[in-house]
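Asker: got a predicted structure here, sequence first:
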Amino acid sequence: MIEKRGSSMIGSILLPMDSSSYTQAGLNLASDISSKTKAKLFGMSIVDEPAITETKAKPLGSAGFSDRAKESVLKEAFDAADALFQTFDKTAKERRIQSEFIRKTGNPTEEIIHEMVKHDLLVIGSKTYFKYATQREECDTFSHITKSTHRPMMIVPEDVSPNSFKEAVITTDGSILSNKSIQMFVLTGLANQYEKITVISSSSNIDQAQSNVKTVSEYLSHHNIKCIEKPIHAPDTTWEPVIGYFKEHNPSLLVMGVYGTGGVKEFFVGSFTSAILGKINSPIFTSR
């Protein structure tokens, strides 16, 4: 017997975890989605053992100290992974969601890419700190993941608002790549979870913006999803109107894709994240 998932096709969610506040925000969001869709939530810790134990040149006579230092750092990393499990397990039990915790050792990017092909949705912070045992600053895992995965992703800011599932805003430029994210948002069933869908397209050509939102609206209608069409004339920048809408209405989610032209391509090399997620408190759904 197949369990009905409340109009969602998501069976499993992967949440890679580090020790940052971005992970806590991601855990809250992933738990919300799991509770709403009945999908199983998989937490994941990664101890970057290769980075800790790699051999480096040391002054003569310091090898013993170096080995002891590596053992100490490695223990710290595994202790941090244990703490992540405790946090994950406590939240899953409180929320009464199906869950499982995965422990990995290795390069964080490689381990996440290998694991996420087994799951339907990746939830990850917009900044990552997976090298928590060897460095305190942000690592480059997020950048590598966004360039490598073809799974749908929820990208979470640090100060994410609680996901009320009230309104999702879909942005489109009419490109094939943009439409891919919209299609996956619908096919995963996530679009059915939101009370209101607003489709925004901003362009220096208002006719083009109107055509963009009309195309998405017609696609959504084939899935019995109603939306509000919002074409915007924006002569200077395509993103200020979207940011303005979020500041005024505080939607639960931004749906966007890898646009064919313009600034959104910058997202996958990192600069777009700070430009948008630094100005809104909502997660981003995207798919390549």
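Answerer: Sure thing, it's come through.

Asker: from here on, contacts and neighbour counts on C-alpha atoms
Answerer: Will do.

Asker: residues near Gly244, how many?
Answerer: 13 (other C-alpha atoms under 10 Å).

Asker: tell me which element it falls in.
Answerer: helix 240-249 (DSSP states H and E).

Asker: so after that helix, what's the next helix or strand?
Answerer: strand 253-255.

Asker: show me what that following strand is packed against.
Answerer: strand 167-171, helix 176-187, strand 284-286 (3 or more C-alpha pairs under 8 Å, 6 or more residues apart in numbering; DSSP states H and E).

Asker: one more pass at 6 Å, please.
Answerer: strand 167-171, strand 284-286 (3 or more C-alpha pairs under 6 Å, 6 or more residues apart in numbering; DSSP states H and E).

Asker: quick one: which of those strands is nearest Thr23?
Answerer: strand 284-286 (15.0 Å; C-alpha to C-alpha).

Asker: tell me what that closest one is packed against?
Answerer: Using 3+ C-alpha pairs under 6 Å, 6+ apart, strand 284-286 sits against strand 153-156, strand 253-255.

Asker: sort out which residues of that strand are buried, please.
Answerer: Using 16 or more other C-alpha atoms under 10 Å as the test for burial, strand 284-286 gives 284-286.

Asker: and the end-to-end length of stretch 186-198?
Answerer: Stretch 186-198 stretches 14 Å from its first residue to its last (C-alpha to C-alpha, to the nearest Å).

Asker: and the helices in the chain, which stretches?
Answerer: 21-37, 49-53, 63-95, 108-116, 141-148, 176-187, 206-221, 240-249, 271-276 (DSSP state H).

Asker: what's the most buried one of those?
Answerer: Highest mean neighbour count among those (mean count of other C-alpha atoms under 10 Å): helix 21-37, with a mean of 22.

Asker: so what's the residue count around Ile102?
Answerer: 14.

Asker: give me the number of residues near the closest residue in space to it that isn't next to it in sequence?
Answerer: For Ile102, ignoring the flanking residues on the chain, the nearest one in space by C-alpha to C-alpha, 6 or more residues apart in numbering is Met44 at 4.6 Å. Residues within reach of Met44, counting by other C-alpha under 10 Å, total 22.

Asker: putting a second one here so we can go through both:
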Amino acid sequence: RCLNPIKAATCHPDDEAGLLAFKSGITRDPSGILSSWKKGTACCSWNGITCLTGDRVTALTVSGQSEVAGSFLSGTISSSLAKLQHLDGIYLMNLKNITGPFPQFLFRLPQLKFVYIENNRLSGPLPVNIGSLSQIEAFSLEGNRFTGPIPTSISNLTKLSQLNLGGNLLTGTIPSGIANLKLMSFLNLGGNRLSGTIPDIFKSMPELRSLVLSRNGFSGSLPPSIASLAPILRFLEVGRNKLSGKIPDYLSRFKALDTLDLSRNQFSGVVPKSFANLTKIFNLDLSHNLLTDPFPA
């Protein structure tokens, strides 16, 4: 939408060049998602474009139709998107056949706050200087093919409230510096190849409401500091790992908990009787462990 459609009769030249370069990098657009992107017309009339500062583009949204077979875009993400210097949000989701490495042009967008580049085929390592994206508030690379470790510099993203790196091929351990992300409310590292123990960092993350670490290779026990999240945590998913020991009694204090998934680990002993206190639980999965009777009535 345009704040001032009359003033924004045409794209700013830099924005138009960047967007048309992105379009030229797309080799296949079977659903015509980008068909409205034409030189000499108002940016805000193009599908997926938001202009809120005169003729400058502030948000770019290109999303595939996941329910329509064969409708996905193919191609690469042009680095010329760096020309969109007023961009504060980029949403490239469910395009499926978009390939290439981590988009380095993100580092050249000074106003960028929201990044959702999900369910594509981007690959390769995450850049070691990812922490220089210090203005980012929400960052999701879910459902790509990124490899290698989570860079330690991620601890510099202190404005983050949402971090989603789920569904990639990341390896190594969780950097302990993630404890610096004190505004975090949503953390998803599930569906990777991470290993080691889960660091005992959660006292430093008082806003955390959703923690997803499932489908990795974590071992050891659940860290004690998870207990500090009892007042607000709603989703705790650590299924399909190699966690062991007894199910901690402190989980019974999570009165806001909606989903608890401890499945397919090596937890032993009995289910705590105090789980009866989890009155808001909707999804409880304790399957495929080494638990013994009696199950609390």
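Answerer: Good, I have the coordinates. Owing to the predicted nature of the structure, the values given are computational and were not obtained by experimental measurement.

Asker: fetch the TM-score of the aligned pair.
Answerer: Here the TM-score for the pair of chains, by TM-score structural alignment, normalised by the length of the first structure, is 0.26; 124 aligned residues with a C-alpha RMSD of 6.2 Å.

Asker: quick one on the thing from earlier: pretty sure the residue nearest to Ile102 of the first structure contacts Pro16?
Answerer: Yes - between Met44 of the first structure and Pro16 a contact is recorded at 4.6 Å, counting by C-alpha atoms under 6 Å.

Asker: still on that earlier bit, export the helices and strands packed on strand 284-286 of the first structure to a markdown table and tack on distance to Ala92 of the first structure and mean neighbour count?
Answerer: Formatted as a markdown table, those follow (distance: least, C-alpha to C-alpha, whole Å; neighbours: other C-alpha atoms under 10 Å):
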| stretch | distance to Ala92 of the first structure | mean neighbour count |
| --- | --- | --- |
| strand 153-156 | 19 | 25 |
| strand 253-255 | 22 | 23 |
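
Asker: I'd like those strands as JSON lines, with distance to Leu27 of the first structure appended.
Answerer: Formatted as JSON lines, these follow (distance: least, C-alpha to C-alpha, whole Å):
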{"stretch": "strand 153-156", "distance to Leu27 of the first structure": "10"}
{"stretch": "strand 253-255", "distance to Leu27 of the first structure": "16"}
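
Asker: which element is Leu92 of the second structure on?
Answerer: Here Leu92 of the second structure is assigned to strand 89-93, by DSSP H and E.

Asker: what helices or strands is that strand leaning on?
Answerer: Using 3+ C-alpha pairs under 6 Å, 6+ apart: strand 89-93 of the second structure touches strand 56-63, strand 114-118.

Asker: now that strand and strand 56-63, what's the angle there?
Answerer: Orientation note: strand 89-93 of the second structure sits at an angle of 20 degrees relative to strand 56-63 (axes from the mean of the first three to the mean of the last three C-alpha atoms, to 10 degrees).

Asker: thinking Glu237 of the second structure is in contact with Val212, fair?
Answerer: Yes - using C-alpha under 6 Å, Glu237 of the second structure is in contact with Val212, at 4.7 Å.

Asker: related to what we said a few turns ago, now the strand holding Leu92 of the second structure: buried residues?
Answerer: Those would be 89-93, for strand 89-93 of the second structure by 16+ other C-alpha under 10 Å.

Asker: what does that strand contact?
Answerer: 59-63, 112, 114-119 (C-alpha atoms under 6 Å, 6 or more residues apart in numbering).

Asker: after that strand comes which helix or strand?
Answerer: In N-to-C order, the element after strand 89-93 of the second structure by DSSP H and E is strand 97-100.

Asker: packing partners of that following strand?
Answerer: strand 74-76, strand 121-125.

Asker: contacting residues around the first one?
Answerer: Contacts of strand 74-76 of the second structure from elsewhere in the structure, counted by C-alpha under 6 Å, 6+ apart, are 25-28, 97-99.

Asker: what's Leu187 of the second structure in contact with, if anything?
Answerer: By C-alpha under 6 Å, 6+ apart, the contact list for Leu187 of the second structure reads 163-164, 211.

Asker: cool, and Phe218 of the second structure?
Answerer: Contacts of Phe218 of the second structure by C-alpha under 6 Å, 6+ apart are 195-197, 241-242.

Asker: with Ile33 of the first structure instead?
Answerer: Applying C-alpha under 6 Å, 6+ apart, no residues qualify as near Ile33 of the first structure.

Asker: any idea how far it is from Gly64 of the first structure?
Answerer: On the measure of C-alpha to C-alpha, Ile33 of the first structure and Gly64 of the first structure end up 49 Å apart.

Asker: can you check Val213 of the first structure too?
Answerer: Taking C-alpha to C-alpha, one finds Val213 of the first structure at 65 Å from Gly64 of the first structure.

Asker: okay if I get the helices and strands packed on strand 97-100 of the second structure as a markdown table plus distance to Ser140 of the second structure and mean neighbour count?
Answerer: Below are those laid out as a markdown table (distance: least, C-alpha to C-alpha, whole Å; neighbours: other C-alpha under 10 Å):
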| stretch | distance to Ser140 of the second structure | mean neighbour count |
| --- | --- | --- |
| strand 74-76 | 18 | 19 |
| strand 121-125 | 13 | 19 |
